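Student: Sequence and predicted structure are below.
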Amino acid sequence: MIAVRFFPFAQRERYLKALFFFSLMWLLPGFGGVSSAVASESTAHSEGEFGPLHDWPIIPTAMMLMPDGRVFAYGSNTNGTQGGKMHYVIWDPSMGTGMDAFEVLPNTTDTDIFCAGQAHIPGSGQALILGGDARVNNIRNYANSDVNIFDPATDTLMRQTQSMAFKRWYATAVTLPNGEHAVLGGRNDRFYKGTKKIPATVATFSPIPEVRAVDGSWRTLNSASSDYAYGALGAASWFYPRAWVNPQGNLFILAPNGKMYSLDTSGDGVLTKYSTKIEPSQASLSSVMYAPGKILTIRKYRKAVSVDLNDPVKPAVSAAGYLAKDRQFGTATVLANGQVWVNGGSSTGNDLVGAALDTELWDPDTNTWETVASAATARLYHSASLLLLDGTVITGGGGAQGPLTQLNGEIYYPPYLFKTDGSGEFALRPDIIDAPTTLVNWDQQFSVEASESIARVTLVRAGAVTHAFNQETRFFDLPVSEMANIVTVQSPASPNLAPPGYYLLFVWNASGVPSVARIIQLG
């Protein structure tokens, strides 16, 4: 059986045309035909590879995978500049990467959602967008307290009547075990030195977290105020604070200065500082939850650390090796197999001098890093990467402000999609024939059927990524007792481990090749 490469349709058509052309050229004398050289073995099965660079109608600074498999993205106007009336985009990966796969819609909410917080809303399939930018005296990068919801059923962005108590620019939103959302951090007002006509302003921040209830009402956690955990201090801890729900049901907060906190979001809130701390980092370096209660965080000087939150007393810290390159403004993405892929970034900040085109892959089983496929262009500040239903990763954006205005994207095809024979061909994939279509509860058994024997089942929470941080992603291996076309697996044990919402279900064959995912809902 001939394996056809699994590019989306538009890319696949271009690929086949190019393959035909170069196959003919390879046979021509003087071009290095089969009689004069042996074709080199592909490294796609060990390094993965990138698809062609393709255009985007905006800079995708922020991206969310919606329950219907489409990507909701925003970040600039259609000319690639920051602006309060920016557009948002819905991309359908099943239609390929041509411009006809993108729906470009105007933001009519009167909210500048540039650098907002974002999270999925369990049950509704909608996206929650919190705060963002504002102009004061025609100067950008202040903040707003607006609340907006994107509804994929109508592709509309809707301003809500109830706002947050605090203005927030660069805030983090986290889905809680009960379906509520905690929002923390963000800047309130910016520093501005002033002019004769425009008065100076002092930088202020939002050191009190808030919680949005399921009914849309808000409460402030006044007893949990902190400049260090998610306020002005602590090495820019206001800048998209790194926070996740821990296995005990509280928020775990990892500050760039290496200090760690637990936030109980009940009542008025209780903030506790752990005695454990690690090396300092920067707000521009990525962290991601790669396993239940386990975080991979990239610190300064290329050092990676694993933080295990499963001990209720205090986090356990272990070394996770060193990256080959410093990747400020790069993004860590959990793949369908639980490995972590890091792309983009620069050793010199938002600057092309130290920009990295090659990417790196961390294997939690061996605790080792490997340099893998190289991209066509740099991904720096305001870029993002997101796992898709087919197990690939869309990476795009960068700019506004930046050395390049990146109205484009690339798709990374991880090694698990390729045959292992060095041919560079895509492997044949199993198909999911049947999987749950109704709500799955925690600690519940359910059946999955595939087109061939299932060797492994994995679950990855649908992502929401911006500014080097995907706070929604979580990964689970669901043990399979015996290989068969129909297997029974157990969902994660509790909402503390797997908050309610939408998850990508992958099945794997004996060759280690995944299916295209089905979306299931936990709740």
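Tutor: All right, it came through fine.
Student: okay, CA-based contacts and neighbour counts for the rest of this
Tutor: OK.
Student: What is the neighbour count of the nearest residue to Ser346 once chain neighbours are set aside?
Tutor: Excluding the flanking residues, the one nearest Ser346 by Cα to Cα, 6 or more residues apart in numbering is Ala355, at 3.9 Å. Other residues within reach of Ala355 by the criterion other Cα atoms under 10 Å amount to 24.
Student: With Pro52 as the reference, measure out to Ala355.
Tutor: The spacing between Ala355 and Pro52, counted by Cα to Cα, to the nearest Å, is 19 Å.
Student: do the same with Phe446
Tutor: When distance is defined by Cα to Cα, Phe446 is 39 Å away from Pro52.
Student: Those two: which is more packed in?
Tutor: Neighbours were counted for Phe446 and for Pro52 using other Cα under 10 Å; Pro52 has more, 17 against 14.
Student: Verify the stated contact: Pro315 with Thr276.
Tutor: Yes - if you go by Cα atoms under 8 Å, Pro315 and Thr276 touch, sitting 6.8 Å apart.
Student: Please report the residue range of the longest helix in this protein.
Tutor: Longest helix in the chain by number of residues (criterion: DSSP state H): helix 9-27.
Student: For the residue nearest to Ser346, list the residues it contacts.
Tutor: By Cα atoms under 8 Å, 6 or more residues apart in numbering, the residues touching Ala355 are Arg327, Gly344, Gly345, Ser346, Ser347, Thr348, Ala378, Arg379, Leu380.
Student: cool, and Asp365?
Tutor: Counting by Cα under 8 Å, 6+ apart, Asp365 has no contacts.
Student: Then Ser206?
Tutor: Counting by Cα under 8 Å, 6+ apart, Ser206 makes contact with Phe166, Lys167, Arg168, Leu184, Gly185, Gly186, Arg187, Asn188, Tyr230, Gly231, Ala232, Trp238.
Student: Could you do Leu323 as well?
Tutor: Arg302, Lys303, Ala304, Glu360, Trp369.
Student: Highest neighbour count among those residues?
Tutor: Busiest of the contacts of Leu323 [other Cα under 10 Å] is Ala304, holding 22 neighbours.
Student: related to what we said a few turns ago, name only those of the contacts of Ala355 that count as buried.
Tutor: Arg327, Gly344, Gly345, Ser346, Ser347, Ala378, Arg379, Leu380 (16 or more other Cα atoms under 10 Å).
Student: The last one contacts Ser347, correct?
Tutor: Just to be clear, that refers to Leu380. No - under the criterion of Cα under 8 Å, Leu380 makes no contact with Ser347, lying 10.4 Å away.
Student: Included below, for side-by-side comparison, is a second structure:
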Amino acid sequence: MIDLATALLITAAFLRTTLALDACPNGEKIYTGASGMSYKLCPNSDFLGETVQIRGNVNSLEECAAMCDGDKNCYRGVYDHDYRYCHIKAQGAMRWEPSQQFDVIQQNFKDIARCPGQETSYSSNGKNYKICRSSDLRGGTLQIQWNVNSLNDCADRCARDGACVHALWDATYKACHFKGSQETNTIIWSLNKQFDTIRLDLKFPRATKGEWSDLVWLPLIPVAGYVVPEFPSSSRLLVFSAYKPFEFSGPMKQTVFGDYNFNTGQTSLRTIANTQHDMFCPGISSLQDGRILIQGGSDASVTSFYNPSTNEFTRGPDLGKARGYQSSVTTSDNKIFTIGGAWSGAREGKDGEVYDPKSNTWTPLPGAKVGPMLTQDNAGIWREDNHAWLFAWRNGSVFQAGPSKAQNWYGTAGQGSQVGAGIRDDNHAMCGIFAMYEPGKIFSSGGSTSYSDVASLTRAHITTIDKPYQPAKVERMPDMAFPRGYANAVVLPDGTVFITGGQRWVKGFQDTDSVVYPELFNPYTKQWRTLAPEAIPRNYHSISILLADGRVFSGGGGLCWTGGDCDPHADHPNGQIFSPPYLFNSDGSVATRPVISSVSARSIKVGGSFTINMSVSALNLKFVLVRMGSVTHSVNTDQRRIPLTNVSRSGPNYTVSLPNDSGVLIPGMYYLFVSSANGTPSLARTMQIML
């Protein structure tokens, strides 16, 4: 028989077990101290554990946080809002529980791209270093030396060691951590009061290497995204994750979206549930009227339309086959073709089908066989029909350039068709990157022979297509400097292809073997250039996309399944914006952009003409249309670049005649860029190309 006292003790122990927290339930806030350090504030919760100091007459949670910020050894604190005490907690293990009396303060070990405090310089042995207090370099440790009594001593030791590139000094334990190069090691800069970082001052002149912004923090992990078509110019990026901001599961009938205004920096979060569609891992394509069709994914049969004119989502007709990891593409006759998608639904290779917006129906295409485009994956069929490299071409045809080594033509009329187009390479290139930089000219590179757990590839190719259903011409290009799987590619207004992220050895949900140095490929000179590094690895579940000002957003990576044992450090709810070298003069100053004053029409038919009025009359301007992109899982079938060469000039007015071929100029929403003789693009105007 258990007595009452014992029963109460058991009940109390049970409640303490069940009430433990692993996340703030009460509206977490961020506090930034005078040091630049960031802290998470969680109201109505408590840390149970050793307290090293108690301070009285503290009037607010923020005042307590400021006290913690001023104490080098304070990583966590608790504010007693009933009695106005500030508890500085020890560094040992703590139990986090709900409480009506206390509020919790804990250091935010967030990743950074800039030193939050005053950065200083130090030179030793002919090497120049940047010193940032209260920050960490996570990863890439070569060795640890002990009994190092000062930061300068740590820097001196690193400078004398041939392998040490960066270093980390731990004042508490008198330890100096030698770090390697980011070219061969995954090293992430983050906030941490325990350490001070000593970083070799590597120079990346923005005139030749470009420049990255500070981190843009988002309310979710951007696994997919697209630019919202707006007139006269686009300013927003919609990104989405899954049914939750930081994890995915099975079919959960809702999707979390983030709305990021890249002009103002404002972000917001919304949950889309009215279409009953978890859109994680879908196909994405945009129609002539600007609507974005998102199909399949976790809710594998469902489709959803996003309408940019209303900023709302509506349910579309269900797919004929349930799909996830498929690719889709908008055709020359404004239909949407999709193929593959064995990740969700039935685990089998999936033939094509086509959506017609006129009838609002999907039609199966039994002749558009998926078999010829399958890879050979060490995980089997559910990885073999994924992420096809699709390009719409003339007369409703679709060219499949990869990731299989076999290339194919698909017809979308009638029952559909498939015709082999040749062999691109000896290897399959799953999760490789691809872009049409000129009509009929397809760049591709990277990827891996299987979806995961293999080495990535460096190979690059240009595939040229002309007449539908005829063999393609493939030319091997120089290899990339870095092997990359799970990378992303963006075609820029000048026709170069900008490549971000990826891993040397593909392994989802991890940052191991990351490549943080982007590369720029010039298809006209057939040369590569390595650019300034990103601050954060961008691997599996990352995106990159061209913005209306000619910059590139790169973000995301991570997003584990619910209950999965993934590395939380590989979750990246953030991005950076890259300014390519064409935005700078040779001396590093900001280049002057051409300015489009007006366009005579914003909706133009294929083969039509329109007039552009420039603010200043100039010679040697270049005109180009770049179709607005949508991206997930290294796939962006919406983007393509169309140079406009039929141009006549009268003073500041330029009349442009469009190509009269909807297989080249696919209907939909485009950026109109006007570039200077030096290649600096204007702010793009939004143009709608119609049949």
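Tutor: Thanks, I have the structure now. Quantities reported herein were computed from a predicted structural model and do not represent experimental measurements.
Student: List the TM-score for the superposed pair.
Tutor: Scored against TM-score structural alignment, normalised by the length of structure 1, the superposed chains reach a TM-score of 0.83; 469 aligned residues with a Cα RMSD of 2.8 Å.
Student: ok, back up a step: which of the contacts of Ala355 of structure 1 sits closest to Asp434 of structure 1?
Tutor: Gly344 (36.9 Å; Cα to Cα).
Student: Map Ala384 of structure 1 onto structure 2.
Tutor: Counting by TM-score structural alignment, Ala384 of structure 1 lines up with Ile543 in structure 2.
Student: Secondary structure element holding the equivalent of Ser262 of structure 1 over in structure 2?
Tutor: Using TM-score structural alignment as the criterion, Ser262 of structure 1 maps onto Trp409 of structure 2. If you go by DSSP states H and E, Trp409 of structure 2 is part of strand 406-411.
Student: With Glu62 of structure 2 instead?
Tutor: Following DSSP H and E, the helix or strand that holds Glu62 of structure 2 is helix 61-69.
Student: And for Asp156 of structure 2?
Tutor: Secondary structure from DSSP H and E places Asp156 of structure 2 in helix 151-160.
Student: on contacts alone, who are the packing partners of that helix?
Tutor: Helices and strands touching helix 151-160 of structure 2, as assessed by 3 or more Cα pairs under 8 Å, 6 or more residues apart in numbering; DSSP states H and E, comprise strand 120-124, strand 166-170.
Student: Now do the host helix or strand of the match of Ala384 of structure 1: which elements does it pack against?
Tutor: Per DSSP H and E, Ile543 of structure 2 falls inside strand 542-546. For strand 542-546 of structure 2, the packing partners by 3+ Cα pairs under 8 Å, 6+ apart come out as strand 224-227, strand 488-491, strand 552-556, strand 630-632.
Student: In TSV, list the contacts of Ala355 of structure 1 along with secondary structure.
Tutor: Compiled in TSV, those are given as follows (DSSP: H, G, I helix; E, B strand; the rest coil):
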residue	secondary structure
Arg327	coil
Gly344	coil
Gly345	coil
Ser346	strand
Ser347	coil
Thr348	coil
Ala378	coil
Arg379	coil
Leu380	coil
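Student: corresponding residue for Ala116 of structure 1 in structure 2?
Tutor: Under TM-score structural alignment, Ala116 of structure 1 pairs with Pro282 in structure 2.
Student: helix or strand for the residue lying closest to that match once chain neighbours are set aside, which one?
Tutor: Using Cα to Cα, 6+ apart and skipping residues adjacent in sequence, the residue nearest Pro282 of structure 2 is Gly297, 4.2 Å away. When elements are assigned from DSSP H and E, Gly297 of structure 2 belongs to no helix and no strand.
Student: now Gly297 of structure 2: how far from Val227 of structure 2?
Tutor: Separation of Gly297 of structure 2 from Val227 of structure 2 (Cα to Cα) stands at 20 Å.
Student: These two - which one has more neighbours?
Tutor: More crowded of Gly297 of structure 2 and Val227, by other Cα under 10 Å: Gly297, with 28 against 23.
Student: how about the more buried one, what does it touch?
Tutor: For Gly297 of structure 2, the contact set (Cα under 8 Å, 6+ apart) comprises Asp278, Met279, Phe280, Cys281, Pro282, Gly283, Arg323, Gly324, Tyr325, Ser344.
Student: Can you find the partner of Ala173 of structure 1 in structure 2?
Tutor: Aligned by TM-score structural alignment, Ala173 of structure 1 pairs with Ser328 of structure 2.
Student: any idea which element its match lies in?
Tutor: Remark: Ser328 of structure 2 resides in strand 327-330, with elements defined by DSSP H and E.
Student: Give me the mean distance between that strand and structure 1.
Tutor: Averaged over the aligned pairs, strand 327-330 of structure 2 sits 1.0 Å from structure 1 after superposition, using mean Cα distance after the TM-score superposition for structure 1.
Student: Which strands and helices lie in contact with that strand?
Tutor: Using 3+ Cα pairs under 8 Å, 6+ apart: strand 327-330 of structure 2 touches strand 283-286, strand 336-339, strand 390-392.
Student: from the chain's centre, how far out does that strand sit?
Tutor: Chain-centre distance of strand 327-330 of structure 2: 20 Å, with Cα atoms, centre = their mean, to the nearest Å.
Student: contact partners of that strand?
Tutor: 282-287, 336-341, 386-392, 635, 637-638, 666-667.
Student: ends of stretch 71-78 of structure 1, how far apart?
Tutor: 17 Å.
Student: List the contacts of the helix ranked longest in structure 2.
Tutor: Longest helix in structure 2 by number of residues, with DSSP H as the criterion: helix 4-18. Applying Cα under 8 Å, 6+ apart, the contact partners of helix 4-18 of structure 2 are Glu97.
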